[in-house]
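Participant: Have a look at this prediction, sequence included:
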Amino acid sequence: MIMDANTIKDELKKVGISINDIYDLVNTKESYPLAIPVLLDLLQKGIEDVKIKEGIIRALAVKEAIGKASPILIEEYHKIAKDKMMLRWAIGNTIYVTITENDVDSILQIVQDDENGMSRQMFVLALGKVKSEKAEDILIKLLDDEELTPHALEALGRLKSKKAKSKIEILTKHPKSLIKKEAEKALKKIG
């Protein structure tokens, strides 16, 4: 089966959802729980068109996909070439919405691999939404990775990480204003 915009429209129509374009789902305020299994199935069947694939990934960034989408998205992340940075980043952005405690180990592998570059940013932020000592320890280490420092600071602030406090205090004197600002915000949240 060739995966194109019409295939997606036809598959969604079978569950009573009418769209002109996958981005209709991305941009709607309506919930669409019946679309989630269809979108996950289509993603697993393999879509060559990057714009359509990104639309499906972004359409899965809804609470109805929590506990369903992350394992499939993480699998997809590993299949996508490392030079497709924005598509991989979009997966992290969706994981930020769909993360559960069960996803932590898979995400830790992604964020610790430097070769994944800036596509790791939203995965790092997502770790701040889950209570995990392992994740907290990795986030503290990621404070040394300038590509991820602001994201790690935000995640640690959200976790109210007492363990990271002394390292964050040092970052309030960082020469980069973004890092300094995020360190100050994180410290306020930690208290």
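Facilitator: Received it, and whenever you're ready, just let me know what you need.

Participant: CA atoms for contacts and neighbours, from now on please.
Facilitator: Will do.

Participant: ok, residues contacting stretch 107-125?
Facilitator: Residues outside stretch 107-125 that contact it (CA atoms under 8 Å, 6 or more residues apart in numbering): 74, 82, 85-86, 88-90, 92-93, 95-96, 127, 135, 138-139, 142, 147-148, 151-152, 154-155.

Participant: And the helix or strand where Asp10 lies, what does it pack against?
Facilitator: When elements are assigned from DSSP states H and E, Asp10 belongs to helix 5-13. Other helices and strands packing on helix 5-13, by 3 or more CA pairs under 8 Å, 6 or more residues apart in numbering; DSSP states H and E, are helix 22-27, helix 35-45.

Participant: Swap in 10 Å and give it another go.
Facilitator: helix 22-27, helix 35-45, helix 50-59 (3 or more CA pairs under 10 Å, 6 or more residues apart in numbering; DSSP states H and E).

Participant: just checking, which of the contacts of stretch 107-125 belong to helices?
Facilitator: 74, 85-86, 88-90, 92-93, 95-96, 127, 135, 138-139, 142, 151-152, 154-155 (DSSP state H).

Participant: another structure for you, compare them:
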Amino acid sequence: MTRSNKKSGAMSATEFMAQLQKDQEYQSKKTAFDAEHQARVSLFRKAEQPIVEDLRGVGLDVKSVWDLVNTADPYPAALPVLFEHLERGGYPDRVLEGLGRALAVKPAQIYWPRLRELYLRATGPDEEQGLAVALAASATPENLNALLDLLNETTRGSSRILFLSTIVRVGGDIGRNAVESLRHDPLFGKEARALLKQRS
């Protein structure tokens, strides 16, 4: 006798999807969600058109700043354009995050002090996160003290957790000791312990 892998009364994924197809309330909510999502995407695409046009002006054929975030190809010509628009501001939070993340490359080190200033002034959570990613990715040993100071910037949120791995990377014994001291910190502790375990 062949034993069934499906428990009695259990529903397969196909059956579940078929049931959702017939669920009018679910379909109505899904349609509304999809429409709202598409409207947000359209809004962001329209808002970032000046950035896209300037990027195309330096030879980059992109439809969105996020195309740069998602590529492994270098784009040195884009960096001044990206930073200019980031510093100019006035874009939706999600677009500002994309600009920050697109600057999360080592050559953006030349903008590090100004990226730090923008991070401290960020008003949206996505913008703050994008700038934290940029600061972490482009930091060098000369930025260690500034990174350590940023950990104490309580006006910033959990994005500061992103600095811990960079502090270990660029800080040598000083960086490791700094992260060690945060093992039991309510915000940084979990990440600090994970990093120290990786390097033990």
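Facilitator: It's in. Quick caveat: nothing in here was measured; it's all calculated off a predicted structure.

Participant: Superposed, what's their TM-score?
Facilitator: The TM-score (TM-score structural alignment, normalised by the length of the first structure) is 0.70; 155 aligned residues with a CA RMSD of 2.3 Å.

Participant: coming back round to it: burial-wise, tell me which of the helices and strands packed on helix 5-13 of the first structure comes out on top.
Facilitator: Of all these, helix 50-59 carries the top mean neighbour count, a mean of 20, counting by mean count of other CA atoms under 10 Å.

Participant: which residue is nearest the middle of the second structure?
Facilitator: Gly130 (4.9 Å; CA atoms, centre = their mean).

Participant: What residue in the first structure is paired with that one?
Facilitator: The alignment partner of Gly130 of the second structure in the first structure, by TM-score structural alignment, is Ala90.

Participant: do the same with Ala39 of the second structure
Facilitator: Checking TM-score structural alignment: Ala39 of the second structure goes with nothing.

Participant: now for the stretch of helix or strand Ala39 of the second structure belongs to, which elements pack on it?
Facilitator: Taking DSSP H and E as the criterion, Ala39 of the second structure maps to helix 24-47. Helix 24-47 of the second structure sits against helix 13-22, helix 93-102, with contacts defined as 3+ CA pairs under 10 Å, 6+ apart.

Participant: can you list contacts of that helix?
Facilitator: 19-21, 52, 63-65, 90-95 (CA atoms under 10 Å, 6 or more residues apart in numbering).

Participant: please redo it, this time with the cut-off set to 8 Å
Facilitator: 20-21, 64, 91-92, 94-95.

Participant: In a markdown table: those residues, plus distance to Thr31 of the second structure.
Facilitator: As requested, those are exported to a markdown table (distance: CA to CA, whole Å):
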| residue | distance to Thr31 of the second structure |
| --- | --- |
| Leu20 | 13 |
| Gln21 | 12 |
| Ser64 | 25 |
| Tyr91 | 27 |
| Pro92 | 24 |
| Arg94 | 23 |
| Val95 | 25 |
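
Participant: Spell out for me the ChimeraX command that would select the buried members of these.
Facilitator: With 16 or more other CA atoms under 10 Å as the criterion, this ChimeraX line picks the buried residues out of the contacts of helix 24-47 of the second structure:
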select :64,91,94,95
